[in-house]
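1. give me a model of this one.
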Amino acid sequence: MAVDKPSLAGPALQSPTLPQQAKLFRIYNHYRLVVSIMLLALLLIDPVNFDSQFRLPDYYLTGAAGYLGLNAFIALIIVAGFQPNRRHIILSILLDILIIHWLLFTSTGITNGLANLVIISIAAGNILTPTRVGTFYAALAALCSLGISGWATLVLDASADDLVRAGSLGILYFAAAFTLQYVSRRMMRSEALASSRARSLEELEQINKQIIQRMRTGILVLDRHGQIRLVNAAAEELLFGTPSSPNQQLPPSRVLPQPLKLGLEAWIRNPGQRIEPFQPFPTSPRLQANFTELDVSRKDHILVFIEDIGKVTQQAQQMKLASLGRLTAGIAHEIRNPLGAISHAAQLMEESPTLSEGDHRMLDIIRRHSRRVNGIIENVLDLSRRQVAQADQIDLSDWLQEFVSDYLQTQDGDRASATIDLTFDDDLPPARFDKSQFEQVMINLCDNGLRYSHQKTGRYSVKIHAGTSADGERSYIDIRDEGPGIDPEQKSSVFEPFFTTDKSGTGLGLYLARELCESNQAHLSVLDDAQPGCCFRITFAHPGRLI
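-> Predicted structure coming up:
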């Protein structure tokens, strides 16, 4: 977005805006109202000298009363909400000049001190309308002053000094007009430049706000007590799961997650320390926080960068798989060949007609454990053969319905009666995941759920629910079984390799599922919602913020 910069030659001059003109004119009218009241008050104070000294006292009284009435009327309509425009202001200034000269003409002439009021009217006119009209005000006032002096000299035999005084006043009128026009132009130029720079700063501020709000990195500004002063949408989503809109006020009850607060306290004690990755809540991705002083001199605010380490985890997974691939090559050669020989020997022994019942039980143990070892090797080989995730955008409602249908058709034996209860919210956000890996994760979780449901209830049943996160921008899937659940002390170990509570399991299913989720920047977790059975939740990354 381009930002207009102020020109070196200065912005174009403009007259004061209408609100400014109205405000200034209101002040000027208050001045005129006070002056007109004082003019009438002076007549009441000394009425004797008024009749003896003034040329046309009755006309003077009429002019002063009319001037007061005019100013009072303008004041009333302004109070009522009338907004004068440029034409009204010009007309008011012209009437001022003419009325004051009328008062000069009907009083003692140009020598009267009222002539000084003309200078104020010309000055006000050049401030309110700093254009060529201001010069016209001065010209009109000079002509009126010269006309009054010339009439007094010719008709009333007044001294010629009145003409000199009128000429001097004319010079003052033009000097006031030109001076105020110059000052007004300088002020308008400065105001226009300040306004242009203010607009540029406001546009830059808006751009910065948009950039900060749309950044994928979370940004917080904290005080040294951990109180949040500023937070962008990414930080809201990563730390609290519910980002607010850019114009929404931060909830006053919003506090830092405990792991981040502890990390802040540790960083304040030792600024060189880097805190460990943390999870603000069980279903969130692992985050990394970096702290720095916002103002080194004041040291009262701390800038925090919050990053989803999904990309780093993804790269670590690839390195882990490379190492695992080299390991499994040796496993396939060193273990599967002897294992095949053991299985073959067991088959040959089973064909012997002289085996006792105890020997058959021993052979059954050999076969079962050979199959289990072979299953472990197959799972490890699957990990090493896995390709880099090729994420596709998935419509979860359509994909899940197709998956459930295909999955149930592949079940045989006792599992042929398996049931899966599928529900999902309306308007699910899309998910990004490698479809083949997503299918593998769902198969592992469904197999796991059916097995544990059957152990407790005797039925093969699983519930799958696809929902939308609180911010309305991410989706998740819950896979819930009817089994005995997981002991609290074992929840931290369920995703470790080779950990299992089922004697026939390999302990690699959940480990493989989490590895696949992390490779796609999703997060697999055990949901602790105090409901029967066990629930695993896949929380997908924001489709627009994938790294």
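2. when you work out contacts or count neighbours from here on, use the C-alpha atoms and nothing else.
-> Fine.
3. which residues sit against the host helix or strand of Phe73?
-> Per DSSP states H and E, Phe73 falls inside helix 57-79. Residues outside helix 57-79 that contact it (C-alpha atoms under 8 Å, 6 or more residues apart in numbering): 26, 29-30, 32-33, 36-37, 39-40, 50-51, 84, 99, 102-103, 106-107.
4. one more time with 7 Å
-> By C-alpha atoms under 7 Å, 6 or more residues apart in numbering, the surrounding residues in contact with helix 57-79 are 29, 32-33, 36-37, 39-40, 50-51, 99, 103, 106-107.
5. same deal with stretch 151-170?
-> Under C-alpha under 7 Å, 6+ apart, the answer for stretch 151-170 is 110, 142, 145-146, 149-150.
6. would you do the same for the sequence below? I want to compare the two.
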Amino acid sequence: EEMQGRNIGMLMPEPHRSQHDHYIRRYLETGVRRIIGMRRELTAHHRDGTPIELELSVAEGIAGGQQYFIGFTHDITARNRAERESRLHLSHLAHATRIHAMDELASTLAHEIRQPLTAVHTTAQAALIQIDGGKRVPEEIEGHLAQITQQARRASQIIDQLRRFLRRDDPQDLSDHHPSVLVEGVLLLLTHRMQSLGAEAHRSYNAAECRVQVNRTQIEQVIYNLMDNALDAMESVDGPRVLAVATCLSGRNGYCEISIQDTGPGIPDEHMGDLFTPYFTTKDRGMGLGLPLCRSIVENHGGQLTAENRPSGGAAFRVSLPILPGVRHR
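-> The predicted model follows:
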């Protein structure tokens, strides 16, 4: 009764309230549909002015020569709140699993940082000895300084990557990246472990122009978990230990794929159906949350995570992510 004879714009927040009549007039003049026949989410107002999240669909009809517009609304406030809480919970869980991996990462950090810092110290000492000895060999000293700069930069990159991996992320913090850059950042963290296992990384980046919009911290965690699992699987292998990583345009139109493959024993058939089940694990120290968490993160990005056994032996995990809209890809 309060609405009878009043402009429906009163239910809308600005700027839609003042523009509502213009929207209707434009449709009547052009016939171009922007809302009619479609569903969209928007914010409306209760009587007291508090916001309410709605799903709106609008239909039109003609009766007695009069044109009518009919709006159907569904209150999705509770649903959206639950989705936001779910994303926040996922972020907290992801951060907890990264902290759980600190023991291995701390070992990696200690070893990886020690190497470039030792090189920096040794090279600087050599340069000082030459200077103290009165030798005028600027070419050699220049080479020493270049080596110091290179190794110091490498140490800085390792520290920056580790800090980014361990930070508490904002689920809404999205940025544009080439998948190969994300892969390389994770490989940097796993260098020492791969060396200790005698494993090699084979790279194949065939999607140079393929860009995705993702939460970098979360997707790097997915890549890290999958690579870490691959290295675990190859620990008992007597033959070659190869971690094959590739990026390419996916067979799914509009998606980019990151594949991580190993030369381990593969996934037992009886375990294939349980891989992504929470708390299922075959590791003595495993929590059974790594792969379910990875799948949730990828699906929250609108992507897909799948697993299969390679015909030649070993397992293959494939992460498909939507390509950044508005970017042309070859």
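7. and the TM-score between these chains?
-> Overall, the chain-to-chain superposition scores 0.46 on the TM-score scale (TM-score structural alignment, normalised by the length of the second structure); 189 aligned residues with a C-alpha RMSD of 4.1 Å.
8. got a winner among the contacts of helix 57-79 of the first structure for most neighbours?
-> Leu103 (26 neighbours; other C-alpha atoms under 10 Å).
9. for it, which non-adjacent residue is spatially closest?
-> Distance criterion C-alpha to C-alpha, 6 or more residues apart in numbering; nearest residue to Leu103 of the first structure, sequence neighbours excluded, is Tyr60 at 5.6 Å.
10. that neighbour - how many residues pack around it?
-> Residues near Tyr60 of the first structure, counting by other C-alpha under 10 Å: 22.
11. equivalent analysis for His202 of the second structure, please.
-> Neighbours of His202 of the second structure (other C-alpha under 10 Å): 11.
12. secondary structure class for it?
-> strand (DSSP: H, G, I helix; E, B strand; the rest coil).
13. my guess is it meets Ala246, correct?
-> No. Between His202 of the second structure and Ala246 no contact is recorded; they are 8.3 Å apart, counting by C-alpha atoms under 7 Å.
14. follow-up on the earlier one: distance of the residue nearest to Leu103 of the first structure from Leu104 of the first structure?
-> Applying C-alpha to C-alpha, to the nearest Å, the value for Tyr60 of the first structure to Leu104 of the first structure is 8 Å.
15. ok so, going back, mind listing what's buried in the helix holding Phe73 of the first structure?
-> Residues 57, 59-61, 63-64, 67-68, 70-72, 74-75, 78 are the ones in helix 57-79 of the first structure that count as buried (16 or more other C-alpha atoms under 10 Å).
16. next, format these as a markdown table and append distance to Leu239 of the first structure.
-> As requested, those are exported to a markdown table (distance: C-alpha to C-alpha, whole Å):
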| residue | distance to Leu239 of the first structure |
| --- | --- |
| Pro57 | 85 |
| Tyr59 | 82 |
| Tyr60 | 80 |
| Leu61 | 79 |
| Gly63 | 76 |
| Ala64 | 74 |
| Tyr67 | 70 |
| Leu68 | 69 |
| Leu70 | 67 |
| Asn71 | 64 |
| Ala72 | 64 |
| Ile74 | 61 |
| Ala75 | 59 |
| Ile78 | 55 |
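17. which among those residues gets closest to Ile45 of the first structure?
-> Nearest to Ile45 of the first structure among the buried residues of helix 57-79 of the first structure: Leu61, at 13.5 Å, using C-alpha to C-alpha.
18. can you tell me how far that closest one sits from His523 of the first structure?
-> Taken as C-alpha to C-alpha, the span from Leu61 of the first structure to His523 of the first structure is 92 Å.
19. same check on Ser405 of the first structure?
-> As judged by C-alpha to C-alpha, Ser405 of the first structure and His523 of the first structure stand 25 Å apart.
20. show me where the stretch 1-150 of the second structure has strands.
-> 39-45, 51-63, 66-75 (DSSP state E, counting those that start in this stretch).
21. kindly reformat the ones you listed as TSV and extend each row with distance to Cys256 of the second structure.
-> Below are the strands of the stretch 1-150 of the second structure laid out as TSV (distance: least, C-alpha to C-alpha, whole Å):
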stretch	distance to Cys256 of the second structure
strand 39-45	27
strand 51-63	31
strand 66-75	35
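22. include mean neighbour count and distance to Glu29 of the second structure when you put these into JSON lines, please.
-> Written out in JSON lines, the entries for the strands of the stretch 1-150 of the second structure read as follows (neighbours: other C-alpha atoms under 10 Å; distance: least, C-alpha to C-alpha, whole Å):
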{"stretch": "strand 39-45", "mean neighbour count": "16", "distance to Glu29 of the second structure": "22"}
{"stretch": "strand 51-63", "mean neighbour count": "14", "distance to Glu29 of the second structure": "15"}
{"stretch": "strand 66-75", "mean neighbour count": "11", "distance to Glu29 of the second structure": "14"}
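23. wait, which of those strands is closest to Leu88 of the second structure?
-> That would be strand 51-63 among the strands of the stretch 1-150 of the second structure, by C-alpha to C-alpha, at 19.2 Å.
24. tell me what angle that closest one forms with strand 66-75.
-> Here strand 51-63 of the second structure runs at an angle of 150 degrees relative to strand 66-75 (axes from the mean of the first three to the mean of the last three C-alpha atoms, to 10 degrees).
25. okay then, goodbye and thanks.
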